[in-house]
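>>> sequence first, then the predicted structure:
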Amino acid sequence: MLDRMNQLIKAYINEGLERIEDPAIMVKQYMRDVKEQVLRAEKEWNRAKLEKKTLEHNLSAARDLFAKREEQAVIAIQAGDEELARKILLNKKEIWERMNELEKRIAENDEVRCQKELEFEQLQTKYTQLQEKNLELIVRVQAVRASKQMNGRNEKVDGQTDWIDKQVMNPEWEKESEIERELAHLRERVQSNS
């Protein structure tokens, strides 16, 4: 008995929600959400590009310092100061280790940067598709309204108007549910990467 009541309540709530949902408003909200994700992905991609430039700059500076330490060690040995030469060579070894670390971080950054670029491009494509679907929806809604206005002036002939309305609106509802699933999937991916 309680299960049947529960089902009945759920059915009425879902029916009410479906009646108040406006497809155009839902698509606009999806577009805002995806646009926000696009901006966030672009920001992360730009951050990864900037980090690569910084790492490359640091690696270049370390290489220059490495070469300079080599020259300084030679000068210290020529001057007969082996203790100074040891300190310089010790510093040179530390610089070498730093260079290796920077090279590893650059390689890791390249992977992350490529991934962020791909995510950005996918979201940008998705946003473009949503814009196109939104335009399709607007055109379909306008066609239905125009059809209803014309049929309001003229008599309905054998229920053709109802058939046209269903044909115009049904494909869009199917697309919207498809869009909604894709958006939910993208949101999960973006949130899991954040």
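Thanks, I have the structure now. Residues are numbered from 1 along each chain as shown.

>>> contacts and neighbour counts: CA atoms only from here.
Fine.

>>> element containing Glu83, please.
Following DSSP states H and E, one finds Glu83 within helix 82-153.

>>> which elements pack onto that helix?
When contacts are defined as 3 or more C-alpha pairs under 8 Å, 6 or more residues apart in numbering; DSSP states H and E, helix 82-153 packs onto helix 23-78, helix 160-193.

>>> got the angle for the longest one vs helix 82-153?
Think helix 23-78. Using axes from the mean of the first three to the mean of the last three C-alpha atoms, to 10 degrees, the direction of helix 23-78 lies 170 degrees away from that of helix 82-153.

>>> helices or strands up against helix 23-78?
helix 82-153, helix 160-193.

>>> mind doing that once more with 6 Å?
The contact analysis (3 or more C-alpha pairs under 6 Å, 6 or more residues apart in numbering; DSSP states H and E) places helix 23-78 against helix 82-153.

>>> the helix it packs on vs helix 160-193, what angle?
170 degrees.

>>> that older thread, right, and the helices and strands packed on helix 82-153 - which one's nearest Trp96?
Smallest distance to Trp96 across these (C-alpha to C-alpha): 7.0 Å, for helix 23-78.

>>> put this next to the previous one:
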Amino acid sequence: MAFKRIRDMFVASINEGLDKIENPRVMLNQYVRDMENDISKAKHTIVKQQTIAQSFKGKHEEADKLAAKRKNQAQLAFDAGEEELSKKALSEMKYFEQKAREYKEAYEHAHKQLAELKEQLQTLEVKLRDVKDRKHALIARANAVKAKEHMNASFNKIDSESAYREFMRMENRIEEMEARVNSYAELSASSGSPYSRVEYAKEVEEELEKMRAKKVGLEKQPAAGNE
């Protein structure tokens, strides 16, 4: 009985675990789809980040060119004696130089984030391949667990004590049958064949004498014919 209680507790714990798993195939396929969606979102984010990085790069290059252009204009104005115009050009040069630095920093930051996103994407893709490779094996293992659980549940319905009693009863019946068969065989062996009974011995001997006499008579007939 103690074994039965332990077995019941063990089966119950397995049932609880399987209830949480629900349908392994459905759940694992859902996990794969979730990861594929994450990868799709990551790729979309990378495309946007690439666009942002390229935009900052373009703005940096444009501001750098404008700063160089204003510097050249300031020099030309100064050489022409137009200091006010030169000062204005220099002021704009400083503005574009500042913008160029800001866009450069923004580009470098965006480029760094882009590299991190690409690395994360590669990690996700590796994990997805691993999950797909292991999915079928996990489904097979889960199905095996469920099949074994069903077998255990069926086994749990059997009363081991009553089964043992029935087994012992059948063994006793077989032993009784064997005893009856052996007793009958011994009785038959001791009684002997009905055709070999002692009271027939004299009559059998007489019949043999008749057969011998007849044989002797037959052997003498050819000799008498020759005479």
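Good, I have the coordinates. None of these values were measured; they are calculated from a predicted model.

>>> give me the TM-score for this pair.
The TM-score (TM-score structural alignment, normalised by the length of structure 1) is 0.61; 137 aligned residues with a C-alpha RMSD of 3.1 Å.

>>> hey, which of the helices and strands packed on helix 82-153 of structure 1 is tucked in deepest?
helix 23-78 (a mean of 16; mean count of other C-alpha atoms under 10 Å).

>>> that one vs structure 2, mean deviation?
After superposition onto structure 2, the mean distance of helix 23-78 of structure 1 to its aligned counterpart is 1.1 Å, using mean C-alpha distance after the TM-score superposition for structure 1.

>>> and that helix, how far out from the chain middle?
Chain-centre distance of helix 23-78 of structure 1: 18 Å, with C-alpha atoms, centre = their mean, to the nearest Å.

>>> repeat for stretch 128-139 of structure 2
The answer for stretch 128-139 of structure 2 is 9 Å, by C-alpha atoms, centre = their mean.

>>> which one in structure 1 is furthest away from the centre?
Gly80 (61.0 Å; C-alpha atoms, centre = their mean).

>>> how far away is that residue from Leu89 of structure 1?
15 Å (C-alpha to C-alpha, to the nearest Å).

>>> next one: Ile9 of structure 1
79 Å.

>>> more crowded one of the two?
Neighbour totals were compared for Ile9 of structure 1 and Leu89, and Leu89 leads with 18 against 12 (other C-alpha atoms under 10 Å).

>>> the more buried one -> structure 2?
Aligned counterpart of Leu89 of structure 1 in structure 2: Leu90 (TM-score structural alignment).

>>> which ones are touching that match?
Residues in contact with Leu90 of structure 2 (C-alpha atoms under 6 Å, 6 or more residues apart in numbering) are Ala74.

>>> recalculate using a threshold of 8 Å.
70-71, 74 (C-alpha atoms under 8 Å, 6 or more residues apart in numbering).

>>> and those as TSV, adding distance to Lys48 of structure 2?
Formatted as TSV, the contacts of Leu90 of structure 2 follow (distance: C-alpha to C-alpha, whole Å):
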residue	distance to Lys48 of structure 2
Arg70	33
Lys71	35
Ala74	39
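
>>> which of those lies closest to Asn15 of structure 2?
Arg70 (78.8 Å).

>>> name the nearest residue to Gln131 of structure 1, sequence neighbours excluded.
Met31 (7.3 Å; C-alpha to C-alpha, 6 or more residues apart in numbering).

>>> quick one: contacts for the one you found?
Taking C-alpha under 8 Å, 6+ apart as the criterion, Met31 of structure 1 is in contact with 127, 130-131.

>>> of those residues - the most surrounded one?
For these, neighbours tallied by other C-alpha under 10 Å; top is Tyr127, 22 neighbours.

>>> overlap between the contacts of Met31 of structure 1 and structure 2?
Compared against structure 2 with both residues aligned by TM-score structural alignment, their matches' C-alpha atoms under 8 Å, the contacts of Met31 of structure 1 retain 127, 130-131.

>>> out of those, which is nearest to Leu17 of structure 1?
Leu130 (22.6 Å).

>>> with Ile25 of structure 1 as the reference, measure out to the closest one.
Taken as C-alpha to C-alpha, the span from Leu130 of structure 1 to Ile25 of structure 1 is 13 Å.

>>> then Glu174 of structure 1?
16 Å.

>>> now do Arg140 of structure 1
14 Å.

>>> what residues of stretch 100-109 of structure 2 count as buried?
Residues of stretch 100-109 of structure 2 classed as buried by neighbour count (16 or more other C-alpha atoms under 10 Å): 100, 102-104, 106-107.

>>> many thanks, I have nothing further to ask.
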